[in-house]
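Engineer: coordinates only, sequence not included:
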C-alpha cells in the first residue's frame, strides 16, 4: 500500500516519501506548513489514492480529546430515570461514539484526518498519546476495551499556532510542507486549470511571488489564494498586458483574493505613493 500522488494533487518527492514512511512505520503523520498549502487536501488525496474511506475530525478551540473517544450523557440518563424510561437500564444508550471509536470499529482500513490539532489546548495531544500509540482505549461506563480492528492511517495537520508536546512528537512521523517553488506551483496551477495560457501564468506568478516577498507584509498569500486569484483572472478574461503594474498602481488586479487585511493593502498603497514621489 503506497501513496504515489493523484491527478488532482501535486505531491513532491519528499512529501510522498513522508506519507509512505508513516504508513510503513504505522505512526501518525504530522504535517505542518503555512495555511493554504494543502495539508488537509493531502489526507483527502491519500484516501483517494489508496482507495480507502476518509474520516475527518476537525479540531476547534473548544474540542476535548475525550470527545474523540466517546461522551457519556449522564444528564439524559438521569432525566430518563425520573421519567421511568426502559432505555435507562442500558448505559450504552447514553454513550456517543467519537471519531476515534468510529475509526477503530470500522471493518476496513481507513484514513483518519485530525485536522488543525494546534487549535485545541496544549493538553489535547498529550491526552491522546496512548490511544494513538496503542490504537485502543477503555470505556469505564461499560467496562469494555475498544481496539482498532484495522489500524487506520492517521494524518494530523497543524498550522504551527502553538508548540506540540515532545512526547506527542516522538510518536509521529513529521513533515513540513514548504511553500512551493515556482515550477511546482506551475504544476499545481495546471492541475486546477488545464490548458491555461502560459503567459498569463508567468505574469501572475511573477506578481504573486513579488507580493509574498514584499518586506513588511503581515500575511503572505498562500497556494489556495493564488488559485482563487487565477480563477478570477480567467473569469474576467484578463491577459498579461491587463495585469501590468506600474508605480502609480502597486496593487495587483483583483487584489482582494491575495491581500486579506487592511494593513497589507495600505502597505501597497504607500509603496505606490512613494513610487509616484520618486518620479
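Structural biologist: Cool, the structure landed. The structure displayed is predicted, hence computed values, not measured ones.
Engineer: drop to CA atoms for contacts and neighbour counts, all remaining ones
Structural biologist: Fine.
Engineer: Wasn't residue 226 part of a helix?
Structural biologist: Yes: inclusion of residue 226 in a helix is indicated when DSSP: H, G, I helix; E, B strand; the rest coil is applied.
Engineer: gap between it and residue 189?
Structural biologist: Per C-alpha to C-alpha, to the nearest Å, residue 226 is found 9 Å from residue 189.
Engineer: now do residue 150
Structural biologist: Computed as C-alpha to C-alpha, the residue 150 to residue 189 distance reads 37 Å.
Engineer: okay, the two: which has more neighbours?
Structural biologist: Neighbours were counted for residue 150 and for residue 189 using other C-alpha atoms under 10 Å; residue 189 has more, 21 against 15.
Engineer: check contacts around that one.
Structural biologist: residue 227 (C-alpha atoms under 8 Å, 6 or more residues apart in numbering).
Engineer: need the helices for the chain, in chain order.
Structural biologist: Remark: helices assigned in the chain by DSSP state H are 13-25, 39-50, 65-69, 74-83, 99-105, 123-126, 129-134, 166-170, 182-192, 198-212, 223-235, 240-243, 262-277.
Engineer: Redo the ones you listed as a markdown table? Include distance to residue 92.
Structural biologist: Shown next, in a markdown table, are those (distance: least, C-alpha to C-alpha, whole Å):
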| stretch | distance to residue 92 |
| --- | --- |
| helix 13-25 | 33 |
| helix 39-50 | 31 |
| helix 65-69 | 14 |
| helix 74-83 | 10 |
| helix 99-105 | 14 |
| helix 123-126 | 25 |
| helix 129-134 | 21 |
| helix 166-170 | 31 |
| helix 182-192 | 47 |
| helix 198-212 | 54 |
| helix 223-235 | 43 |
| helix 240-243 | 62 |
| helix 262-277 | 52 |
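Engineer: Got another one to weigh against that:
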C-alpha cells in the first residue's frame, strides 16, 4: 500500500516518504505546517489514492478526547426512566459512537483524520495515547472492549499553535510541510488552473513571493490564498503587464485575497507612500 500522490495533489518526495513510512510503521502521521499548506487535503488525497474511506474528526477548542471514543447521555436516560420509556433497559440506546469507534468498527481499512489537534486542551493528545497505540478502548457502561478490526491509517494535523506532549510525539511519525518553493508552487497552480497564461503565472508568483518576504508582515499568505488570488486574476482577465505596472512596494491587485489583517495592509500602504516620496 504505497502513496505516490494524485493528479489533484502535488506531493513532494519527502512528503510521500513520510506517508509511506507511517503506513509501514502503523503509527499515526503527525503533519505540521503553516495554515493553508494542504495538511487536511493530504488526508483526503491519501484516502483517494489508496481507495479507502475517510473518517474526519475536526477538533475544536472545546473538544474532549472522550468524544472521539463515545459519549454517554445519562441525562436522557434518567428522563426516559421517569417517563417509563422501555429504551432505558438497554444502555446502548444512550451511547453515541465517536470517530475513533467508527474507524475501529469499520469492516475495511479506513483513513482517520484528526484535524488541528493543537486547537484542543494540552491534555487532549495524552488522553488518546493508549487508544491510538493499542487500537482499542473500554466502554465502562457496557463492559465491552472495542478493538480495531482493521488498523486505520491515522493522519493528525497541527498548525503548531501549541507544543504537543513528548509522550504523544514518540508514538507518531512526524513530518513538517515546508512552504513550497516557486517551482513546486507552479506545479500546484497548474494542477488547479491548467489553462493559466504562463506569463501571468510567472509574474503573479514573482509578486506573491515578494509579498511573502516583506519584512514586518504579520501573516504571510498561504498556498490556498495564492490560489484564491490567481483565480481572481484570471476571472478579471488580467495579464502580466497589469501586475508589473505596480510599484514594487505597493499593494498588489486584489490584495484582499492575500492580506488578511489591517496591520499588513497598513504596512504596504506605508511602503507605497515611502516609495512615492521624492528623495532629497
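Structural biologist: Cool, the structure landed. The structure displayed is predicted, hence computed values, not measured ones.
Engineer: between the helices of structure 1, which one is nearest to residue 113 of structure 1?
Structural biologist: Between residue 113 of structure 1 and the helices of structure 1, the tightest spacing by C-alpha to C-alpha is seen for helix 39-50, at 6.3 Å.
Engineer: tell me what the closest one is packed against?
Structural biologist: Applying 3 or more C-alpha pairs under 8 Å, 6 or more residues apart in numbering; DSSP states H and E, one finds that helix 39-50 of structure 1 makes contact with strand 29-33, strand 54-58, strand 111-115, strand 153-158.
Engineer: Could I get those in TSV, plus columns for mean neighbour count?
Structural biologist: Output for the helices and strands packed on helix 39-50 of structure 1, formatted as TSV (neighbours: other C-alpha atoms under 10 Å):
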stretch	mean neighbour count
strand 29-33	23
strand 54-58	18
strand 111-115	24
strand 153-158	24
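Engineer: Any chance of a markdown table for those strands, columns distance to residue 17 of structure 1?
Structural biologist: Below are the helices and strands packed on helix 39-50 of structure 1 laid out as a markdown table (distance: least, C-alpha to C-alpha, whole Å):
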| stretch | distance to residue 17 of structure 1 |
| --- | --- |
| strand 29-33 | 11 |
| strand 54-58 | 20 |
| strand 111-115 | 17 |
| strand 153-158 | 14 |
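Engineer: Residue 263 of structure 1 is nearest to which of these?
Structural biologist: Among the helices and strands packed on helix 39-50 of structure 1, strand 29-33 sits nearest to residue 263 of structure 1 (C-alpha to C-alpha), with 23.2 Å.
Engineer: so that closest one aligns onto which residues of structure 2?
Structural biologist: Strand 29-33 of structure 1 corresponds to residues 29-33 of structure 2 when matched by TM-score structural alignment.
Engineer: Can you give the contact residues for that stretch?
Structural biologist: 18-19, 22, 39, 154-160, 172-179.
Engineer: List only buried entries from those.
Structural biologist: 18-19, 22, 39, 154-160, 172-177, 179 (16 or more other C-alpha atoms under 10 Å).
Engineer: The match of strand 29-33 of structure 1: how far from the chain's middle?
Structural biologist: 9 Å (C-alpha atoms, centre = their mean, to the nearest Å).
Engineer: on average, how far is that stretch from the matching bit in structure 1?
Structural biologist: Compared with structure 1 after fitting, stretch 29-33 of structure 2 deviates on average by 0.1 Å (mean C-alpha distance after the TM-score superposition for structure 1).
Engineer: Enumerate every residue touching the residue nearest the centre of structure 1.
Structural biologist: Most central in structure 1 under C-alpha atoms, centre = their mean is residue 40, positioned 2.9 Å from the mean C-alpha point. When contacts are counted by C-alpha under 8 Å, 6+ apart, residue 40 of structure 1 touches 113, 115, 157.
Engineer: residues touching the last one, list them.
Structural biologist: Applying C-alpha under 8 Å, 6+ apart, we find residue 157 of structure 1 in contact with 30, 31, 32, 39, 40, 113, 114, 115, 116, 117.
Engineer: quick one: contacts for the counterpart of residue 162 of structure 2 in structure 1?
Structural biologist: Under the alignment (TM-score structural alignment), residue 162 of structure 2 pairs with residue 162 in structure 1. Contact analysis of residue 162 of structure 1 by C-alpha under 8 Å, 6+ apart lists 118, 119, 122.
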